[in-house]
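In: Sequence plus the predicted model coming up.
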Amino acid sequence: KMSPKVPKVEICKDVWMPMIGLGTFFQPEVGDATKWAIDAGYRLIDTAELYRNEEDIGRVLKEKLSQGTVKREELFIVSKVWSYNHHEDDVVKACRQSLKKLQLDYLDLYLIHTSFGVNFHREDLFFPYREDGVLDTNDVDYLETWRGMEKCVELGLTKSIGISNFNEQQIERILSVCKIPPANIQVELNPQLTQKDLLKFCKSKNISVMAFTPIGRPNLEAKTPSYLFDDRVLGIAKKYGKTATQVVLRYLIDCGAFPIPRSVNKQRIEANIDVFDFQLTPEEISVIDSFNENKRLVKFTDAKGHKFHFLPPEAFQ
């Protein structure tokens, strides 16, 4: 079967982002996963300083580019600056370091990983704790971080910039002072956390939305999340000859988001991209909407109460 052609959307002038991508994390199999994904038709690969896998991904990209399997302009590579590099000059340094690890001349999209800063103790100590056991955060304003992001664009290190794990008010603050507006926000988004208000807000500001953890954290024994095991969703899947997972990924695309499912399993990687030959009806979309509980899996709880945290204190009750 031919690998699917993934449609692209222009997220800012002359920058076209594929509608689905491969999410990655710190896993030994990430090199294989990246290889399988590119072979299956994926062009968007999402990584980050935090994931400690840029070197592994870089090796595969170099191999695929030198074999001529893909051209650089067909790929869409995303990375993120971590919280201990929130000072303006550190952002540029971090971006250059990511490029070096990925063996690339430029990124397609560079994101601020989250809204609050932490102090640098040493490389790879991403969550440094003080002696009293509290996360060693700082008050570097993400507006300063944003100036560093803009510098990365001006220096040609990245084609576009954005944010991850930010809220509407924080985006408004950036929009009110920026030279270059964010082209994308990457947030947790799935049927249990549909983020409708944020989607609407971002649409009004021309900010595309990438969805991490798009199918939650599936657990076959516990049959969770419920939407992957629900008879109504399984009925929709049967109608289209798809799986519940494929239906949920399609749902996110139909809601206007760009899902980046994470997998290191070849069959699942191939199945996850096979969602462009059907579309859900408004009724089917509202069935899946009904699973929303505003339930978050990723909260960065250790920084709760920080003045730049993207979640209000009541989110941690």
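Out: Structure's in. What do you need? Numbering: from 1, shown residues only.

In: Only C-alpha atoms from now on, for both contacts and neighbour counts.
Out: Will do.

In: mind listing what residue 149 touches?
Out: 88, 91, 92, 110, 161 (C-alpha atoms under 8 Å, 6 or more residues apart in numbering).

In: Report how many residues lie close to the second one.
Out: Counted with other C-alpha atoms under 10 Å, residues neighbouring residue 91 total 27.

In: ok, which stretches of the stretch 151-300 of the chain are strands?
Out: For the stretch 151-300 of the chain, the strands defined by DSSP state E, counting those that start in this stretch occupy 161-164, 184-188, 208-212, 257-259.

In: got another, please set it beside the one above:
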Amino acid sequence: MRPLGSFVDAWRGLEEAVKQGLLRSIGVTNFDAQQLEELIAAAKILPAVAGVWADAFHPVPRALQKLCRTTAVQLQVFGILGFEWSQGRGRKGKLAHPTSPVLEHRDVRAIARSTGLSAPDVCAKFFLQQGMAIIISSRRPERVRRALAGAADARSLDDADMATLQDLQGFLDSSLHIQASPDFYRGMIGFDTYELHLGCSQRHFSIRLLLILLLFVVVLFLLFLF
């Protein structure tokens, strides 16, 4: 279901929570540049961060990068280790990528070998060196700890490494990951709306399946009567 009102209306509520001391800072996620610009124009308190999914295959939109650079909004990326791709499913319902295709890519692994960093470290450095904040997420807590420790490592990627990773952008089709209209979850505030969308999508599929089965039973019943 869609939220009531607009994201500007929701932002007014968050601003009031800050004024009452209930929140220290507020931000947005999954906003495009146009939506963020609209919010900034209407906001009394600017978003502290703008979160967006990004990894070596899926870049942050340039318009959003430019807007965040020219405002006080910190660009924050999540999904940088590439496990977002493992949530997309192919035609037969199987995982399109059972593990992270980013961490397994030959160029990422080659950079890791040449720099002495791990593949997650390489992914973290790639965004940190562009001035972006990062959120590390993984099913394995030890991988998160290693990635955060690697992000603090003094070693860095050189220009050639950065260019190699830039060239990977668009390597995979993002439609394999985002399985339905982005209008449902774009411009929502305060939680991982992609996960919410997936849950709704799966529930809707289950409801449709039940309706089809019910219709099948009704048809069989009518055939039996006549």
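Out: Received, thanks. Quick caveat: nothing in here was measured; it's all calculated off a predicted structure.

In: thinking again about what came up before, output the strands of the stretch 151-300 of structure 1 in JSON lines; the columns should cover mean neighbour count.
Out: Shown next, in JSON lines, are those (neighbours: other C-alpha atoms under 10 Å):
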{"stretch": "strand 161-164", "mean neighbour count": "25"}
{"stretch": "strand 184-188", "mean neighbour count": "24"}
{"stretch": "strand 208-212", "mean neighbour count": "24"}
{"stretch": "strand 257-259", "mean neighbour count": "27"}
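
In: Need these in JSON lines (columns: distance to residue 284 of structure 1).
Out: Output for the strands of the stretch 151-300 of structure 1, formatted as JSON lines (distance: least, C-alpha to C-alpha, whole Å):
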{"stretch": "strand 161-164", "distance to residue 284 of structure 1": "29"}
{"stretch": "strand 184-188", "distance to residue 284 of structure 1": "22"}
{"stretch": "strand 208-212", "distance to residue 284 of structure 1": "20"}
{"stretch": "strand 257-259", "distance to residue 284 of structure 1": "17"}
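
In: who wins for proximity to residue 139 of structure 1 among those strands?
Out: Smallest distance to residue 139 of structure 1 across the strands of the stretch 151-300 of structure 1 (C-alpha to C-alpha): 17.6 Å, for strand 161-164.

In: conserved subset of the contacts of residue 149 of structure 1 in structure 2?
Out: Of the contacts of residue 149 of structure 1, the ones still in contact in structure 2 (both residues aligned by TM-score structural alignment, their matches' C-alpha atoms under 8 Å) are residue 161.

In: tell me which of the contacts of residue 149 of structure 1 is nearest to residue 33 of structure 1?
Out: residue 110 (21.4 Å).

In: wait, that closest one sits on residue 161?
Out: Yes - using C-alpha atoms under 8 Å, residue 110 of structure 1 is in contact with residue 161, at 4.8 Å.

In: Run through the helices of the stretch 101-250 of structure 1 in chain order.
Out: Assigned by DSSP state H, counting those that start in this stretch, the stretch 101-250 of structure 1 shows helices spanning 142-154, 168-177, 196-204, 231-240, 244-254.

In: What are the buried residues along the third one?
Out: The neighbour-count criterion (16 or more other C-alpha atoms under 10 Å) identifies 199, 202 as the buried residues of helix 196-204 of structure 1.

In: by how many degrees do it and helix 168-177 diverge?
Out: 10 degrees (axes from the mean of the first three to the mean of the last three C-alpha atoms, to 10 degrees).

In: correct me, but residue 96 of structure 1 touches residue 157?
Out: Yes - using C-alpha under 8 Å, residue 96 of structure 1 makes contact with residue 157 at a distance of 7.2 Å.

In: quick one: contacts for the counterpart of residue 215 of structure 1 in structure 2?
Out: For residue 215 of structure 1, the aligned position in structure 2 is residue 81, judged by TM-score structural alignment. Contacts for residue 81 of structure 2 were tallied using C-alpha under 8 Å, 6+ apart; they are 55, 100, 102, 103, 120, 123, 124, 136, 137, 138.

In: do the same with residue 261 of structure 1
Out: Residue 261 of structure 1 neighbours (C-alpha under 8 Å, 6+ apart): 21, 22, 23, 212, 213, 214, 215, 272.

In: one more time with 7 Å, if that's ok
Out: 21, 22, 23, 212, 213, 214 (C-alpha atoms under 7 Å, 6 or more residues apart in numbering).

In: Looking at structure 2, name the residue matched to it.
Out: Residue 261 of structure 1 maps onto residue 136 in structure 2, by TM-score structural alignment.

In: Would you check how far apart its match and residue 127 of structure 2 are?
Out: Distance, residue 136 of structure 2 to residue 127 of structure 2, by C-alpha to C-alpha, to the nearest Å: 12 Å.

In: Could you do residue 75 of structure 2 as well?
Out: Distance from residue 75 of structure 2 to residue 127 of structure 2, by C-alpha to C-alpha: 10 Å.

In: Over to residue 224 of structure 2?
Out: Distance from residue 224 of structure 2 to residue 127 of structure 2, by C-alpha to C-alpha: 65 Å.

In: Show me which of those two is the more surrounded one.
Out: residue 127 (22 against 8).

In: what's the straight distance from one end of stretch 230-246 of structure 1 to the other?
Out: In stretch 230-246 of structure 1, first residue to last residue: 14 Å (C-alpha to C-alpha).

In: Where in structure 2 does that stretch align, residue-wise?
Out: Going by TM-score structural alignment, stretch 230-246 of structure 1 lines up with residues 105-121 of structure 2.

In: What sits closest to residue 101 of structure 2 if chain neighbours are left out?
Out: residue 82 (6.4 Å; C-alpha to C-alpha, 6 or more residues apart in numbering).
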